[in-house]
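1. here is a sequence together with a model predicted from it:
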Amino acid sequence: MGLGEGKLSTTATSLAILDRITDENGATLRELVDETGLAKSTVHKHLSTLCENGYLVKFGETYKLSLHTLSQGRQAIKMRPHFSTVEQRVRELANQTNTEVDFTVEENGRLIIVFESVGSSNGVNFRSGAEFHMHNAAAGKAILAEYPDERVDEILDTWGMPKKTPNTTHCREKLESELVEIKENGYAISDGEPVEGYRSVSSPIMNEDGTVLGAISAGGPTYRVEYSRLSGELAEKVAATAQSLSNDIAKTTIE
């Protein structure tokens, strides 16, 4: 990726290396040299700097993210208004429906999971921070349906529409038509699009100024969540929860 005006190439390179290690669950110096095409000494300097500043740790020959990044992730959530309220409602909806419920937001054209709760167990949130494309996830489509056309085009132009499964919508014209219907219905459905055998329904949560805060979704494996339930009962509950949260956010802002 090229560098724009005002960007520091050294910083961009360090961040690219950090992202690579994150995506691959760790990497060696040799692997990073091969993948980046940079000189071994250059990559080593970046790795040493990231280690010295607490972003990476070295296990044998492999560099991995340090646990220091956990506190940054938690702090990022604390900095966002209304997220604590949404987290509580995610747990409540998971309990009520005994499905997998999550709250996601869009940042830099990507869909990021912030909170997740699994059925009545309220299991540990292993997917917090996971990123996805917008075009094939129910939450991504629910958010895109609220965006102006220019922003939708910008996201799709940047990240494309890769066909993850046979069910993935990868035609822009078809997606645009789908977004109109989603806007009218108040919810989006994804049936085996980002992941085969998984379906979900999602509705957007709105800020007081009419912009999108994020989306709340409910779903699960196809063997546990029938499509009729997804498009019926779950769609109604998800849309109602999203509307209730949007109303609560508006009231909190006014007060």
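-> Received, thanks.
2. rest of the way, CA atoms for contacts and neighbours
-> Noted.
3. hmm, T222 is touching R199, no?
-> Yes. Here T222 reaches R199: they are 6.2 Å apart, a contact under Cα atoms under 8 Å.
4. tell me which of these two has more neighbours.
-> R199 (25 against 16; other Cα atoms under 10 Å).
5. wait, isn't the more buried one in contact with S190?
-> Yes. Under the criterion of Cα under 8 Å, R199 makes contact with S190 at 5.5 Å.
6. the protein: strands as residue ranges?
-> 27-28, 56-59, 62-65, 100-107, 110-118, 131-132, 188-191, 198-206, 212-221 (DSSP state E).
7. out of these, which is the most enclosed?
-> Most buried of these, by mean neighbour count (mean count of other Cα atoms under 10 Å): strand 198-206, with a mean of 28.
8. which other residues reach that one?
-> 138-139, 142-143, 146, 186-193, 212-222, 225, 227, 230-231, 234-235, 238-239, 242-243, 245-246, 249 (Cα atoms under 8 Å, 6 or more residues apart in numbering).
9. and here is the other one:
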Amino acid sequence: MGNSTNDSKQIQSIARAVSILEHLALNGNEDSLSNISRTIGLSKSTTYSIIATLEQLGLVQQDQVSARYSLGMKLFEWGQVVHSSMDLRKIAVPPLQDLVAKYGETAHLGVLSQGEVVYIDKVDSQHSIRIASQIGGRNPAHCTGVGKMLMAELPAIEIDKILAEKGLTKFTEKTVTDPAVLKQHLCKIREQGYAIDDEEIESGLTCVAAPIRNHCKEVVAAISLSGPTHRMNAENLDQIIADVVSTADLISAHLGYKR
């Protein structure tokens, strides 16, 4: 168990750091140490200690001439990631809606975060039985269509890191739990340009995923179409794969990707 006193101090420190960042953001993004400390109600020594840590992390920077502080480039970089995700969602949803309209199954837009899949958008199935997932929800990468698609595009060292940190939890009889076998699957996925979750995270559920690339040809996300295996079967799976891949290509083209 954690120490409640230490936990409270940590929370207080985080809150103070956020107050400093908010102050800079709302007050012209540049201010002196004395004015920052006065405005947020902390001593100069305490304020300096927090700012020094924020500066080490790249969240705050100091002008060497005026000695005034402003928000650091790290926040700009993070903001660009959020902005890109928002743009991606706006671009991706209409094609995903078309995909769902054609097949009546559930479509997802996902990214990798800390070795797991995070769904940043979703278009629900038209059927009464729907996929139990939510925007912002997380799933393991090794047994999901989006996760395997995104892992397949990573350098080997990154794949090994995910496997070491997350392991290969078994969810169904079809879940791949052997690292060597999974790596073979990822190699095939990378070559063919799409991934299939064949009841690997949930029995009776099949998923087809394809990558989204930006103007630099980097894979930034993946889309998927998921539904009951009895509806996504040998009779229509090839066409579903083709349509998921073409939908991903369309979204990629809107992001500036050219083959």
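-> Yep, it's here. The model shown is predicted, which means the values in this text are computed figures rather than measured ones.
10. give me the TM-score for this pair.
-> Here the TM-score for the pair of chains, by TM-score structural alignment, normalised by the length of the first structure, is 0.66; 193 aligned residues with a Cα RMSD of 3.0 Å.
11. and the strands of the first structure: which comes nearest D34 of the first structure?
-> strand 27-28 (10.0 Å; Cα to Cα).
12. Provide the aligned range in the second structure for the closest one.
-> No residues of the second structure are matched to strand 27-28 of the first structure when aligned by TM-score structural alignment.
13. and the contacts of that strand?
-> 20-21, 61-64.
14. which of those lies closest to K164 of the first structure?
-> Distances from K164 of the first structure to the contacts of strand 27-28 of the first structure, taken by Cα to Cα, are shortest for R20, at 20.5 Å.
15. and the closest one, how many neighbours does it have?
-> R20 of the first structure is flanked by 16 other residues according to other Cα under 10 Å.
16. and the one 10 residues further on, by the same measure?
-> Using other Cα under 10 Å, R30 of the first structure is surrounded by 13 other residues.
17. now for the nearest residue to it once chain neighbours are set aside: which residues touch it?
-> In this structure, R30 of the first structure finds its nearest non-sequential neighbour in K40, 7.6 Å apart by Cα to Cα, 6 or more residues apart in numbering. For K40 of the first structure, the contacting residues are 29-30, 33, by Cα under 8 Å, 6+ apart.
18. tell me where the stretch 51-200 of the second structure has helices.
-> Remark: helices assigned in the stretch 51-200 of the second structure by DSSP state H, counting those that start in this stretch are 73-103, 145-152, 156-166, 179-192.
19. could you dump the ones you listed to CSV with mean neighbour count and distance to A17 of the second structure?
-> Below are the helices of the stretch 51-200 of the second structure laid out as CSV (neighbours: other Cα atoms under 10 Å; distance: least, Cα to Cα, whole Å):
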stretch, mean neighbour count, distance to A17 of the second structure
helix 73-103, 15, 13
helix 145-152, 29, 34
helix 156-166, 13, 29
helix 179-192, 15, 41
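20. out of those, nearest to N139 of the second structure?
-> The nearest among these, by Cα to Cα, is helix 145-152 at 8.1 Å.
21. okay, the strands of the first structure in CSV with distance to L47 of the first structure next?
-> Formatted as CSV, the strands of the first structure follow (distance: least, Cα to Cα, whole Å):
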stretch, distance to L47 of the first structure
strand 27-28, 10
strand 56-59, 8
strand 62-65, 8
strand 100-107, 26
strand 110-118, 26
strand 131-132, 24
strand 188-191, 39
strand 198-206, 38
strand 212-221, 34
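22. out of those, nearest to S14 of the first structure?
-> Taking Cα to Cα, strand 56-59 is the member of the strands of the first structure nearest to S14 of the first structure, at 11.2 Å.
23. residue range for that closest one in the second structure?
-> Under TM-score structural alignment, there's no match for strand 56-59 of the first structure.
24. likewise stretch 170-190 of the first structure?
-> Mapped onto the second structure using TM-score structural alignment, stretch 170-190 of the first structure covers residues 177-197.
25. go on, stretch 234-245 of the first structure?
-> Under TM-score structural alignment, the match for stretch 234-245 of the first structure is residues 240-251.
26. got the buried residues for the matching stretch?
-> 240-241, 243-245, 247-251 (16 or more other Cα atoms under 10 Å).
27. try stretch 10-23 of the second structure
-> Buried residues in stretch 10-23 of the second structure (16+ other Cα under 10 Å): 16-17, 20-21, 23.
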